[in-house]
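K.L.:
predicted coordinates and the sequence they were generated for:
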Amino acid sequence: MLEMPPLQFAQTNGIRMGYYEAGPKTDTPPVILCHGWPEIAFSWRHQIKALAAAGIRVIAPDQRGYGATDRPEPVESYDMEHLTGDLVGLLDRLKIDKAIFVGHDWGGFIVWQMPLRHIDRVAGVVGINTPHTNRAPADPIELFRKRFGEHMYIVQFQDPTHSADKIFNGRVEQTFDAFMRKPVPRSDTAPAEPPTAGVGASPRLNLAFPQMIANYDAKHDPRTPILSPEEKQVFVDTFTKSGFTGGINWYRNMSRNWQRSADIDHTVRVPSLMIMAENDHVLPPSAADGMEKIVADLEKYLVRGSGHWTQQEKPDEVSAKLIEWRRKRFG
């Protein structure tokens, strides 16, 4: 795979997890890179190379349901207890006491949960685009349905017939052609409403992603791709083999995660960095407003000119900030 270390495997939390590792083993905490949807460890290729070159041990797994990692059948096997447990099991397997967890998109939701559920295994947390929020006041799926309507992609993902999965599985190349592009300047200049369960998108955005993919034609898209043809092919080949259902099952546990988190203190008490992207329309910088109230030790950093795929759109800047923050906080 392009610019990636050799693929390795670890038995963790009842599954076989594929992961990539680079950099020297030292006494300082390693960095665990957690991808989002629809992505894989390959999304971190630039950061793996840069962090390893800076003398930092870095590990990037294909997470449960993705890429080279197992894809269990039961939907409840993808709840937050399993997703965070996978990372703890990976640390155990690699004989790592504590790590710095870095997450983008859905990976961000997971890494913010790590110090809430497994504080003894977490040295620090970095969220990229995805902020930490308090527990939603109601079931997040119902809040999304009320705010965005039935066509909002997360609401559609709850369909037991898996209609959205079928659209993505039948249009793999179209999916990555459509998603992996730099954004156009935001036309909606109104401030985003307060975030709901970590999503601060304006309700005026079109979030009917399955229908967007079904009708997508790259010839009429003015946006610039962020992937080379060779890089795009890695995603296409991987998801052609794995399908999208494993990753979508993470969304199918949002109600379950909410129901099972009522007794969890949502205050993060480890050194934390929030990297925001200026032009992310789904997770705008305003979604991170107020994080200081529930993240005791927080630094914020804005990547200007970047859309949602920040570590791939602005790889050098993101890598440099990760290296600088880690050295400042952990030596």
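P.N.:
Right, received. Where do you want to start? Numbers count the residues shown, from 1 in each chain.

K.L.:
from here on, contacts and neighbour counts on C-alpha atoms
P.N.:
Will do.

K.L.:
what ranges do the helices span in the stretch 101-250 of the chain?
P.N.:
106-117, 140-148, 153-156, 163-169, 172-179, 209-214, 229-242, 245-251 (DSSP state H, counting those that start in this stretch).

K.L.:
spit out the contact partners of the residue nearest to Val172 when sequence neighbours are not counted.
P.N.:
Closest residue to Val172 apart from its sequence neighbours, by Cα to Cα, 6 or more residues apart in numbering: Val236 at 5.9 Å. With contact set as Cα atoms under 8 Å, 6 or more residues apart in numbering, Val236 has these partners: Val172, Glu173, Phe176.

K.L.:
possible to save the helices of the stretch 101-250 of the chain as CSV with distance to Gln63?
P.N.:
Shown next, in CSV, are the helices of the stretch 101-250 of the chain (distance: least, Cα to Cα, whole Å):
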stretch, distance to Gln63
helix 106-117, 9
helix 140-148, 23
helix 153-156, 19
helix 163-169, 18
helix 172-179, 19
helix 209-214, 22
helix 229-242, 12
helix 245-251, 9
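
K.L.:
sorry, back to before: looking at the contacts of Val236, which is nearest Glu231?
P.N.:
For the contacts of Val236, the closest approach to Glu231 (Cα to Cα) belongs to Phe176, at 10.4 Å.

K.L.:
can you get me a residue count around that closest one?
P.N.:
Other residues lying near Phe176 total 21 when counted by other Cα atoms under 10 Å.

K.L.:
for comparison:
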Amino acid sequence: MSVDKITPDDSRISHCEANLNGQTYHYILGVPKHGNFEATVFLIHGWPDLSYGWRYQIPFLVKLNMRVVVPDMMGYGRTNAPCSPPADLRLYSIKRAADDIFELAKQLNAPQIILGGHDWGGFVVYRTAQWYPKLVTHVFSICTPYTAPSRHFISLVDMVNGPLPQFGYQMQLAGQELEAKIRSYDQVKSFLMALHGGKSAQGKPCFRPETGIDLDGLKTINPAPSLDGQELEYYTKEYMRHGLHGPLNWYRTRRINYEDDLKLERKQIIHPVLFISGKFDAVLTPEMSKGMENFVPNLRRREVEAGHWALTQVPAEVNKIVEDWLIEVVFKARCAL
């Protein structure tokens, strides 16, 4: 089934800039042709992605009469990527992302927004709803389950050696090896192919959740099934703007995010939430969402036959689930007011 998607130079969208708390952000803006819209939805990407990761969802949401705002997050694409040090690593924290979303909504005269997230973006939208409960009305997350704030710090080592061994790749990302060795255009291209399922000439995956990127395998990597052709070239060019330093900094803020979480007033998400799990996601496994109802009382669960890249692997299915939820939960609630 063919699904409409934007291209980087699509006439239906605008590429915009905003100064958010001292940093320049790039964002994609999509607005219905007539200029009027039912609501504003922010879409937040994860790693290693871009605003363009939502390319199949932007035109679909605009057709539903939504104003769609999709930023490149801190360190990605055309948004600033401050080098830390000397810049404060907190620029890459989830709280900072929430503050910047709030500021962008304010600049766009959006007193209330719907938030959608994927991967790191899922963590961001949950916490943004907690930090700014009056700004956010509804939340949907693709693949990323809700994780409640913890009163005790759990190191990445303890996490990997305990309940989540598939997070072992984060040990590699938080270190300095990848940043130092993945620099050239071809290296960045191969790196992106690996994260999207590319295999070496020997037929072995070049990325394994438990260990990370196989740097030797990158030398003979074959095309990735979920990112290829012109889209792969576009991603590579965008990542070459700043390299991997900014995106990898998101994996170096674990303690900062923990300390910020201690300041949250509640562990629950009080907003209506749609969670779409990827049945075959090897990192954010469906099992990780067990018990979400204890912290998200107004939760709707759905699942798609896809891995981590559900947004682009099964866009028709994802869009249909989101559409049904918007009609039955979001728009119906507005009509009742």
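P.N.:
Good, I have the coordinates. What you see is a predicted model; the values in this text were computed from it and never measured.

K.L.:
out of the helices of the stretch 101-250 of structure 1, which gets nearest to Gln312 of structure 1?
P.N.:
helix 229-242 (10.7 Å).

K.L.:
so what's the gap between that closest one and the chain middle?
P.N.:
18 Å (Cα atoms, centre = their mean, to the nearest Å).

K.L.:
again, but for stretch 136-152 of structure 1
P.N.:
20 Å.

K.L.:
how about that stretch: buried residues?
P.N.:
The neighbour-count check on stretch 136-152 of structure 1 (16 or more other Cα atoms under 10 Å) flags Asp139, Pro140, Ile141, Leu143, Phe144, Arg145, Phe148, Gly149, His151, Met152 as buried.

K.L.:
equivalent analysis for stretch 313-322 of structure 1, please.
P.N.:
Glu313, Lys314, Pro315, Val318, Ser319, Lys321, Leu322.

K.L.:
quick one, what contacts the nearest residue to Asn298 of structure 2 once chain neighbours are set aside?
P.N.:
Computed as Cα to Cα, 6+ apart, the closest residue to Asn298 of structure 2 that is not its neighbour in sequence is Pro272, at 4.9 Å. Contact partners of Pro272 of structure 2, counting by Cα under 8 Å, 6+ apart, are Thr137, His138, Val139, Asn298, Leu299, Arg300, Val329.

K.L.:
most neighbours, which of those residues?
P.N.:
Neighbour counts for these (other Cα under 10 Å) peak at Val139, which has 25 neighbours.

K.L.:
that residue reaches Ile114, doesn't it?
P.N.:
Yes - using Cα atoms under 8 Å, Val139 of structure 2 is in contact with Ile114, at 6.0 Å.

K.L.:
which of the helices of the stretch 101-250 of structure 1 sits closest to Val88 of structure 1?
P.N.:
helix 106-117 (8.9 Å).

K.L.:
any idea how many residues pack against Glu210 of structure 2?
P.N.:
The burial count for Glu210 of structure 2: 18, using other Cα under 10 Å.

K.L.:
do Ala87 of structure 2 as well
P.N.:
Residues near Ala87 of structure 2, counting by other Cα under 10 Å: 10.

K.L.:
would you say it is within a helix?
P.N.:
No - read with DSSP: H, G, I helix; E, B strand; the rest coil, Ala87 of structure 2 is coil and lies in no helix.

K.L.:
centre of the chain to the longest helix seen in structure 1, how far?
P.N.:
Ranked by number of residues, the top helix in structure 1 under DSSP state H is helix 315-330. Remark: helix 315-330 of structure 1 is offset 18 Å from the chain centroid, using Cα atoms, centre = their mean.

K.L.:
look up how far Asp237 of structure 1 lies from whatever residue of structure 1 lines up with Ile182 of structure 2.
P.N.:
The alignment partner of Ile182 of structure 2 in structure 1, by TM-score structural alignment, is Phe168. Using Cα to Cα, to the nearest Å, Phe168 of structure 1 is found at 13 Å from Asp237 of structure 1.

K.L.:
which one of these two is surrounded by more residues?
P.N.:
Comparing Phe168 of structure 1 with Asp237 by other Cα under 10 Å, the one with more neighbours is Phe168, at 23 against 14.

K.L.:
so the more buried one makes contact with Met212?
P.N.:
No - between Phe168 of structure 1 and Met212 there is no contact under Cα under 8 Å: 10.4 Å.

K.L.:
show me where the stretch 1-150 of structure 2 has its strands.
P.N.:
Using DSSP state E, counting those that start in this stretch, the strands of the stretch 1-150 of structure 2 run over 13-20, 23-30, 39-44, 66-71, 113-118, 136-142.

K.L.:
whichever residue in structure 2 pairs up with Phe101 of structure 1: neighbour count?
P.N.:
Under the alignment (TM-score structural alignment), Phe101 of structure 1 pairs with Leu115 in structure 2. Leu115 of structure 2 has 27 neighbouring residues, counting by other Cα under 10 Å.

K.L.:
got the contact list for His151 of structure 1?
P.N.:
For His151 of structure 1, the contact set (Cα under 8 Å, 6+ apart) comprises Leu207, Ala208.

K.L.:
that one and Gln158 of structure 1, how far apart?
P.N.:
11 Å.

K.L.:
over to Ala320 of structure 1?
P.N.:
38 Å.

K.L.:
now Ser306 of structure 1
P.N.:
Taking Cα to Cα, one finds Ser306 of structure 1 at 30 Å from Gln158 of structure 1.

K.L.:
now swap in Leu87 of structure 1 and tell me
P.N.:
25 Å.
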